[in-house]
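1. got a predicted structure plus its sequence, pasted below:
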Amino acid sequence: MTRCAVFGTGSWGTAFSMVLADAGCRVTMWGRRAALVDTLNATHENPDYLPGVRLPDAVTATADPAEAARDAEFTVLAVPAQTLRGNLERWAPLLDAGTVLVSLMKGVELGTTRRMSEVIEEVVAKEGAGAAGVRGRVAVLTGPNLAREIAARQPAAAVVACADEAVARRLQTACHTPYFRPYTNTDVVGCELGGAVKNVIGLAVGIADGMGLGDNAKASLITRGLAETARLGSVLGADPRTFAGLAGMGDLVATCSSPLSRNHTFGTNLGRGMTLAETIAATKQTAEGVKSCESVLDLARRHAVDMPITETVVSIVHDGKPPLVALKELMSRSAKAEGH
């Protein structure tokens, strides 16, 4: 039976642990809170993030990272994007050489503008015993994967991206179930950018919803948001076809249209007039786009890529600009051809 470690006991880490177990793997989750770990083992339920959902018997939990990592063929990282580096610096020496490192995170690191796979490669190459050939062992799982729906075993598809196609196929097999259908891809850059930027566009569409704007406005934000993502991806060497697939349009549609999306909900509260502090206080889980919008914009500026929707989101979320003022400024930009 394939051994998997899942570092993180949030909603997505928990739901993906279920997927792995349903696909025939034995899963050990790591959690930082001993009380939650004890509850997971005693009740096979995660009451903090997926209440009412029973976990398979093949899923257990521990607060000891060494125990979680031991003999794992796949090591899944499911912590908030901005905490990855600090956590992984502690975990890397514990990881088995040759383990496949799987990122579930959708963000860009503040300050460095590194994608999550780049952070993993950098840290493991420096701290880990199995540093040789680490790039070919880093995989990304992304797509329209709302955790609550997957925990209910509703049908979903995803993309497994890795520079080494054989590794991608191994992970594909490890998480393929009757309700979860993964596809492979070697375009790690495009898949990660699609996942990171869609959170920012999800905030924008949520703000539009909160302001009471119509479907025309939301459809325009989604479409032009995808254009921003593709522009950035082109400069960074992504395959443009990726953005028409599950990691691009698929994930964007799910995030921008579902009330289960944390980023959409966060944006909706801002659009309704709540302050940033009030919205953060009302949000129980991490909305990655809130921090990543700054790092995505920083990445775009470093490469001279125009991303006006992302810039507008940053001005609302972090600069305190009223959404109505930001909307007027966005709509008053000079007209141009659609392909630009």
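-> Nice, I can see it.
2. okay, CA-based contacts and neighbour counts for the rest of this
-> Fine.
3. where do the strands sit along the protein?
-> Here the chain has its strands, by DSSP state E, at 3-7, 26-30, 45-46, 50-54, 59-62, 74-77, 100-103, 138-142, 156-162, 180-185.
4. helices or strands next to the second one in the packing?
-> Just to be clear, that refers to strand 26-30. For strand 26-30, the packing partners by 3 or more Cα pairs under 8 Å, 6 or more residues apart in numbering; DSSP states H and E come out as strand 3-7, helix 11-22, strand 59-62, helix 65-69.
5. neighbouring contacts of it?
-> Residues from elsewhere that reach strand 26-30, judged by Cα atoms under 8 Å, 6 or more residues apart in numbering: 1-9, 14, 17, 20-21, 37, 58-65, 68.
6. now do stretch 140-156
-> Residues contacting stretch 140-156 (Cα under 8 Å, 6+ apart): 11-12, 15-16, 18, 50, 53, 102-104, 106, 117, 157-162, 178-181, 188, 191-192, 195, 246-248, 250-255, 260-261.
7. in PyMOL, how would I select the buried members of these?
-> Buried members of the contacts of stretch 140-156 can be picked out in PyMOL with the line below, counting by 16 or more other Cα atoms under 10 Å:
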select buried, resi 11+12+15+16+18+50+53+102+103+104+106+117+157+158+159+160+161+162+180+188+191+192+195+246+247+248+250+251+252+253+254+255+261
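8. so what's the residue count around Val76?
-> 28 (other Cα atoms under 10 Å).
9. now render the strands of the chain as a markdown table, adding distance to Pro323.
-> Below are those laid out as a markdown table (distance: least, Cα to Cα, whole Å):
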| stretch | distance to Pro323 |
| --- | --- |
| strand 3-7 | 37 |
| strand 26-30 | 40 |
| strand 45-46 | 36 |
| strand 50-54 | 33 |
| strand 59-62 | 43 |
| strand 74-77 | 35 |
| strand 100-103 | 33 |
| strand 138-142 | 30 |
| strand 156-162 | 33 |
| strand 180-185 | 37 |
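10. this is the other structure I want to compare:
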Amino acid sequence: MTQFIPLPERLPLRAKPYEKLAVLGAGSWGTALAALAKRAGTHVSLWGRDVEAMSAVATRQRNATYLPDVPLPAGIDATTSMQQALDGAEAVLLVTPSRSIREVCAEAARHLDAETPVALCAKGVEAETGLMMTQVAEAELGVRPCGVLSGPTFAREAALGHPTAATVAFPFTHQDRLAPAASPAARLAVSVSTESFRAYLSDDPIGVEIGGAVKNVIAIACGMMTGAGFAENTRAALITRGVDEMKALAEALGGRRETVTGLAGIGDLSLTCSSPTSRNMALGMQLGAGKPRTACFDGRAVVVEGELNALSVTQLAHRMRVRMPICETVRAILHEGDDLGLAFARLWSSPIEGEPRTLAIALDHPAHADAVTGLARRIA
């Protein structure tokens, strides 16, 4: 009989949490992260622009606008003064929408020490420059560690204590590899981890960021097909091939393909593509059901990150010479006036390819003409 020999136990290292954490951005996810960090025992300052909302967080432990039914822990220092929020902060979570990252970073730079680590929690690519959010932050903040916190995280569920996991990613210096428990990634991870929120570490912020940006676009595609009446097979195909698009772009930018198979890639993609709680999925479902864009969300001006990302991600992919056919299809529908049914029919009847990259082959699709006529009509 073969004797089973257990692997030697790996003793965990002990990382020191940051004593004070500043959270810039008091939307649903910023508020949830502030609540998690406070429950983890960290002193937390939460910055937002709305005076009444910040007063309610501080005095009534509620964010009535974004998380109205979630009780927040007492003791969060909520303020509309960025200088006050950043005073004494040992680390910063930047949780504003991607389109305002540059502006907020420029303001924050006036109040931050040069060595204070900043983790970006917004997901996207800056349309004007093609820069990732960490690169935008680095350009405005100067020399300091910039990383990412990302994963499959609906804010309300995380704030209510539903078991949730996310990835904290920073570049690892030589010193970080010698003493990983003292790295910004490790210290931030233990600063937000609670009995219900679990952080994982990564040294590949590029791969993590690409997962967060591209998943929004793929979720719109899944929503479109769900709204058009299709079900699980279709969504599974879009998710799986969407992961391949994530991997290709991440690798082209210097990230690692395996990062995309983690929480911030396929994890976040699976969540966003499976629930109308996601604004990206919800937008796609309404468009797939035939609503014009102006009528979606009952005509309210709802910002949908994937709608912006459909442009910025594909522009970046063009520069890097990376093919992203699903993202290109979403871009064509949202920004170029392409017919939804015809666009997806062309995607589905494009040349048949090998699934592994090493099998470089393309075959004419035998039902291309039928797809453009029949499938397009079914979607419409």
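-> Looks like it arrived, so ask away. Bear in mind the structure is a predicted one, so any value in this text is a computation, not a measurement.
11. and Asp215 of the first structure, which of the helices and strands packed on strand 26-30 of the first structure is closest to it?
-> helix 11-22 (28.7 Å; Cα to Cα).
12. re the thing from before, which one, of the strands of the first structure, ends up nearest to Val325 of the first structure?
-> Val325 of the first structure lies closest to strand 138-142 among the strands of the first structure, at 33.9 Å (Cα to Cα).
13. what residues in the second structure pair up with the closest one?
-> Aligned by TM-score structural alignment, strand 138-142 of the first structure falls on residues 146-150 of the second structure.
14. before we move on, what about stretch 230-237 of the first structure?
-> Taking TM-score structural alignment, stretch 230-237 of the first structure hits residues 247-254 over in the second structure.
15. check stretch 11-18 of the first structure too.
-> Using TM-score structural alignment, stretch 11-18 of the first structure lines up with residues 28-35 of the second structure.
16. who touches that stretch?
-> Outside stretch 28-35 of the second structure, the residues that reach it (Cα under 8 Å, 6+ apart) are 23-25, 44-46, 63, 66-67, 72-73, 76, 94-96, 154-156, 158-159, 192.
17. cutoff 6 Å now
-> Residues outside stretch 28-35 of the second structure that contact it (Cα atoms under 6 Å, 6 or more residues apart in numbering) are 66-67, 72, 95, 155, 159.
18. so which bits of the match of stretch 230-237 of the first structure are buried?
-> 247-251.
19. what of stretch 129-149 of the second structure?
-> Going by 16+ other Cα under 10 Å, stretch 129-149 of the second structure has these buried residues: 130-138, 140-141, 145-149.
20. adding distance to Ala289 of the second structure, write the contacts of stretch 28-35 of the second structure out as JSON lines.
-> Listed next are the contacts of stretch 28-35 of the second structure as JSON lines, based on distance: Cα to Cα, whole Å:
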{"residue": "Tyr66", "distance to Ala289 of the second structure": "27"}
{"residue": "Leu67", "distance to Ala289 of the second structure": "29"}
{"residue": "Leu72", "distance to Ala289 of the second structure": "37"}
{"residue": "Val95", "distance to Ala289 of the second structure": "32"}
{"residue": "Ala155", "distance to Ala289 of the second structure": "27"}
{"residue": "Ala159", "distance to Ala289 of the second structure": "32"}
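21. narrow those to those that are buried.
-> Applying 16+ other Cα under 10 Å to the contacts of stretch 28-35 of the second structure flags 66-67, 72, 95, 155, 159 as buried.
22. now, which of those residues sits nearest Gln175 of the second structure?
-> Of these, the one sitting nearest to Gln175 of the second structure (Cα to Cα) turns out to be Val95, at 27.8 Å.
23. how about Arg272 of the first structure: what's its closest non-neighbour residue?
-> Computed as Cα to Cα, 6 or more residues apart in numbering, the closest residue to Arg272 of the first structure that is not its neighbour in sequence is Gly210, at 4.6 Å.
24. equivalent range in the second structure for the top helix by length along the first structure?
-> With secondary structure taken from DSSP state H, the first structure has its longest helix at helix 188-210. Alignment note (TM-score structural alignment): helix 188-210 of the first structure is matched to residues 205-227 of the second structure.
25. average offset of the matching stretch relative to the first structure?
-> In this overlay with the first structure, the average offset of stretch 205-227 of the second structure from its partner residues is 0.6 Å by mean Cα distance after the TM-score superposition for the first structure.
26. give me the stretch of the second structure that stretch 37-56 of the first structure matches.
-> Against the second structure, stretch 37-56 of the first structure falls on residues 54-73 (TM-score structural alignment).
27. try stretch 316-331 of the first structure
-> Using TM-score structural alignment, stretch 316-331 of the first structure pairs with 333-348 in the second structure.
28. list the contacts of Ala78 of the first structure.
-> Ala78 of the first structure neighbours (Cα under 6 Å, 6+ apart): 7-8, 13, 104.
29. same question for Leu95 of the first structure.
-> Ala69.
30. and it, what pairs with it in the second structure?
-> That one, Leu95 of the first structure, aligns with Leu112 by TM-score structural alignment.
31. can you check Gly267 of the first structure too?
-> Using TM-score structural alignment, Gly267 of the first structure pairs with Gly284 in the second structure.
32. apart from its neighbours in sequence, what residue is nearest Gly142 of the second structure?
-> Ala114 (7.2 Å).
33. now for the contacts of stretch 28-35 of the second structure, which pair is the farthest apart?
-> Largest separation among the contacts of stretch 28-35 of the second structure by Cα to Cα: Leu72 and Val95, giving 17.4 Å.
34. number of nearby residues for Arg333 of the first structure?
-> Counted with other Cα under 10 Å, Arg333 of the first structure comes out at 9.
35. apologies, that question was intended for Pro292 of the second structure.
-> The tally of other residues near Pro292 of the second structure (other Cα under 10 Å) stands at 11.
36. what separates it from Ala166 of the second structure, distance-wise?
-> Separation of Pro292 of the second structure from Ala166 of the second structure (Cα to Cα, to the nearest Å) stands at 35 Å.
37. what's Thr314 of the second structure aligned with over in the first structure?
-> Match for Thr314 of the second structure (TM-score structural alignment): Leu297.
38. that match: what's it in contact with?
-> No residues are in contact with Leu297 of the first structure under the rule Cα under 6 Å, 6+ apart.
39. the same query, at a cut-off of 10 Å, please.
-> For Leu297 of the first structure, the contacting residues are 108, 113, 197, 200, 303, 305-311, 313-314, by Cα atoms under 10 Å, 6 or more residues apart in numbering.
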